[in-house]
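# quick one, fold the following:
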Amino acid sequence: MEAAVTLAENGSVVSPKGFRAHGVHCGLRYSKKDLGILYSEVPASAAAVYTQSHFQAAPLKVTQESIAAGGKIQALIVNSGNANACTGRQGLADAYQMRRACAEKLGIHECLTAVASTGVIGERMKMDKILEGIPKLNPVNSEEGSDSFETAILTTDTGVKNAGASIEIDGKTVWIGGAAKGSGMIHPNMATMLGFVTTDAAIEPVHLQHALREITDLTFNQITVDGETSTNDMVLVLANGMAGNDPLNPEHSEWSVFKSAMQEVCKELAKQIAKDGEGATKLIEVQVSGAATVKDARAAAKKVVGSSLVKTAVFGEDANWGRIIGAIGHSSSAVNADQTEIRLGDLCLFSQGEPQNYSEEKAALYLKNKTIVIKVNLAAGNEEATAWGCDLTYDYVKINASYRT
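From the prediction side, this is the model:
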């Protein structure tokens, strides 16, 4: 990727031209907002990636059908509190009914509507609540609209997740904005993770899909909270073209600028998800260098950040680099064990096959930070990758031991 991109201070899904959003409480949850809508004034090129789980939830199937119909989406209806997953034929019928009701509300074709759900698996949707709530949704281009939408998609999250950036393409200001949810069951090739990205850039669906797949591998697929993949994971990108730039494609002179901005927004959303892992107190960033292949670099980074022993050591503020060695030692990556180096921040803990003369006091002090960076050089090549996760705390057990009750 080229070109440094600076994130906007208050970027959101409504930052790009022509996008509106809203969220309301319809009764799926006790009191929190639980139904949201995202709307583009014109049909937008659409691209999406989905969970790799064998048990793909009904809303994902409906969304895939909508996008396949013409590559365009104009509206998204999303609920929290119920995943509508593993609910059989009735669940699929309910997802279709949500799509139909949203389309009728906006006066658009059903196939221009996407559907997403998140929450408890295996419970039937309270469609009476959904159908009562949809007419109350009035998407607006305002901070209140984006805030209410961001809140409506949350489950065990402790706060909203958003990001945005603007760039210049063909002399036009192009915006990219995003919102996400995710706190537990996070181990993408995708997880209970929903990401919605909007842009007013002009780009055809095929090129948008190509960019999204590449960027997802570098961002959303490089986070983990607990090693569990959900049934409902989805990242949906909508590009409505209202910025007025020449259509983007790999031959466009500013293609890399667009991809860099989109990657930065997605990376920021991914990091916010990792930081907000259920019960988490620290964000862990693992930077792997010296890998034989990019695949090896990604695998090693994710292996370390996903290790329960590494995560608990970070929570306990214990610089036990043996936990990191343990994770790398049984990863699928090529490793030059005699040359591997491990650093905690800038403090070298292990190198040349033996412990280094570092200060335990400095290491313990570093581990009190809210963001912990672990650097691993595999000494096997020139490739690199980064992964993000969080510490594993007592509260994670408490939250998940009583998730349904």
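# contacts and neighbour counts: CA atoms only from here.
OK.
# how many neighbouring residues does the residue lying closest to residue 40 once chain neighbours are set aside have?
Excluding its sequence neighbours, the residue lying closest to residue 40 (CA to CA, 6 or more residues apart in numbering) is residue 19, at 4.5 Å. Neighbours of residue 19 under the rule other CA atoms under 10 Å: 29.
# how about this one, so we can line them up?
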Amino acid sequence: MAVGEGFNGTLVPVAGITIGVGCAGIKVVGRRDLVIFELSPGSTIGAVFTQNAFCAAPVQICKEHLGAGQATRFLVVNTGNANAGTGQRGLDDARETCTRLAAHKSVDPEQVLPFSTGVIGEYLPMTALANGLPNALATLASDNWQDAAQGILTTDTREKGGSRQFEFENETITVTGIAKGSGMIKPNMATMLAFICTDAPIDQALLQSITEAATTASFNRITVDSDTSTNDACVVMATGKAQVKRVTSAEDPLYGYLLKTIKELMLSLAQQIIRDGEGASKFIEVRVEGALSADEALAVAFSVADSPLFKTAMSASDANWGRILMAVGKSKIDQLDVNCIDVYLGDVQIVAGGERAQGYTEAQGAAIVAQEEIIVRILLQRGVVNESVWTSDLSHEYVRINAEYRS
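Below is the predicted model of the structure:
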């Protein structure tokens, strides 16, 4: 199940990036489950990772390698196994993955970043992974984006990707990205896994700023089931191959163009994740208006978007507006005046001043929530800040997928 048609456009290659995709048999024999990104020398990287205290071994090793100060040359991604909850052996396996890849390409192991996604609490099958590396490396090519988008999937039903291009100083700047994620989705920094590349030249610190700002406006605005993964990571790579002046200041015009474009692409990827949420049949925007601050607006929006009762009502196409009020009320907003709150489903007002709107009928609400795409507007009447969060419904299929996940 998924909502809408999904991404079906072209993923434009990025100069300075080649991608290899292989089948290592980490969980399922014959399935693409190993993806390698090769970055040209001189590339810069911005990255954000999960804030889950039980973060996976590859997340820890990524941070360690990025902190070592060496230029990253390779990313290696495996699916089918998260290498999380695996103790010292998990750390050793993540380091060994980097060491083995580094040996194939004559680089330092600290120039390799490892990423894993899949089942938590099981050790990586290192023999299969190691044997898969040469095959994946043999396929390195600039136009392997589509296969890579497929190779990073787990319970996803379809690929997630996109490309954006703009003109700057008579040069075409390209930004292309892919992501994966369908369940265990409430990123607390980034997404499940997302890889975005551009050929723009930019200093590392500024690329990190763009990565954090774009993540905040996109991946940190989605939730499928309120669970933050142990393995979340979002990486933005810049190869510098475009023949334009390098971005060395946030005041440089190219900085603004990059920030806008990367934000747009990340938001598209984030919404693609929600449309393909596990068991999803509805794509829902929860929009909070008139808050005192962004934090306040997001607290209310996530309280609704994370509510199992709200989400199951949406799955059943039941316009149970009492569940919306309940979720708003438990958001712990200081001195919230419930008598000022209005709620709309689409363009239909269902609540006025904290109670059923005059003239509202169940038939009106039912017509809205029967649609695949739903907008819930919550007007707090407290300030001028508006924020949106995107979520999916909670269906029987979600329960089935997760009940059978390890079988």
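# and the TM-score between them?
Superposed pair, TM-score by TM-score structural alignment, normalised by the length of structure 1: 0.93. Supporting alignment: 395 aligned residues with a CA RMSD of 1.8 Å.
# identify the residues contacting the aligned partner of the residue nearest to residue 40 of structure 1 in structure 2.
Here residue 19 of structure 1 is matched to residue 17 in structure 2, going by TM-score structural alignment. By CA atoms under 8 Å, 6 or more residues apart in numbering, the contact set of residue 17 of structure 2 is 37, 38, 39, 40, 142, 197, 239.
# now, which of these sits nearest residue 345 of structure 2?
residue 197 (37.6 Å; CA to CA).
# does that closest one count as helix, strand or coil?
The assignment at residue 197 of structure 2 comes out as strand when based on DSSP: H, G, I helix; E, B strand; the rest coil.
# residues near it, how many?
Around residue 197 of structure 2 there are 24 other residues, counting by other CA under 10 Å.
# just give the closest residue to it, not the sequence neighbours.
In space, residue 197 of structure 2 comes closest to residue 237 once its chain neighbours are excluded; the distance is 4.6 Å by CA to CA, 6+ apart.
# can you give me the neighbour number for that neighbour?
For residue 237 of structure 2, the count of nearby residues is 28 (other CA under 10 Å).
# and it, what does it touch?
43, 44, 45, 46, 195, 196, 197, 198.
# for it, what is the enclosing helix or strand?
Taking DSSP states H and E as the definition, one finds residue 237 of structure 2 inside strand 233-238.
# ok, now residue 386 of structure 2?
Secondary structure assignment for residue 386 of structure 2, by DSSP H and E: strand 385-392.
# packing partners of that strand?
With contacts taken as 3 or more CA pairs under 8 Å, 6 or more residues apart in numbering; DSSP states H and E, strand 385-392 of structure 2 sits against strand 222-223, helix 253-275, strand 283-291, helix 294-305.
# residue 136 of structure 2: which of these is closest?
Nearest of these (CA to CA): helix 253-275, 24.8 Å.
# that closest one to strand 385-392, inter-axis angle?
Here helix 253-275 of structure 2 runs at an angle of 40 degrees relative to strand 385-392 (axes from the mean of the first three to the mean of the last three CA atoms, to 10 degrees).
# next, the mean deviation of helix 253-275 of structure 2 compared to structure 1.
Its matched residues in structure 1 lie on average 1.3 Å from helix 253-275 of structure 2 after superposition (mean CA distance after the TM-score superposition for structure 1).
# I would like the residues contacting that helix, please.
By CA under 8 Å, 6+ apart, the residues outside helix 253-275 of structure 2 that reach it are 2-4, 6-7, 160-164, 168, 175-182, 191, 210, 213-215, 217-219, 222-224, 247, 249-250, 280, 282-283, 390-392.
# please apply the same query to stretch 191-205 of structure 2.
Stretch 191-205 of structure 2 has contacts (CA under 8 Å, 6+ apart) with 14-17, 44-46, 117, 173-181, 185, 219-220, 229, 231-242, 244-248, 270.
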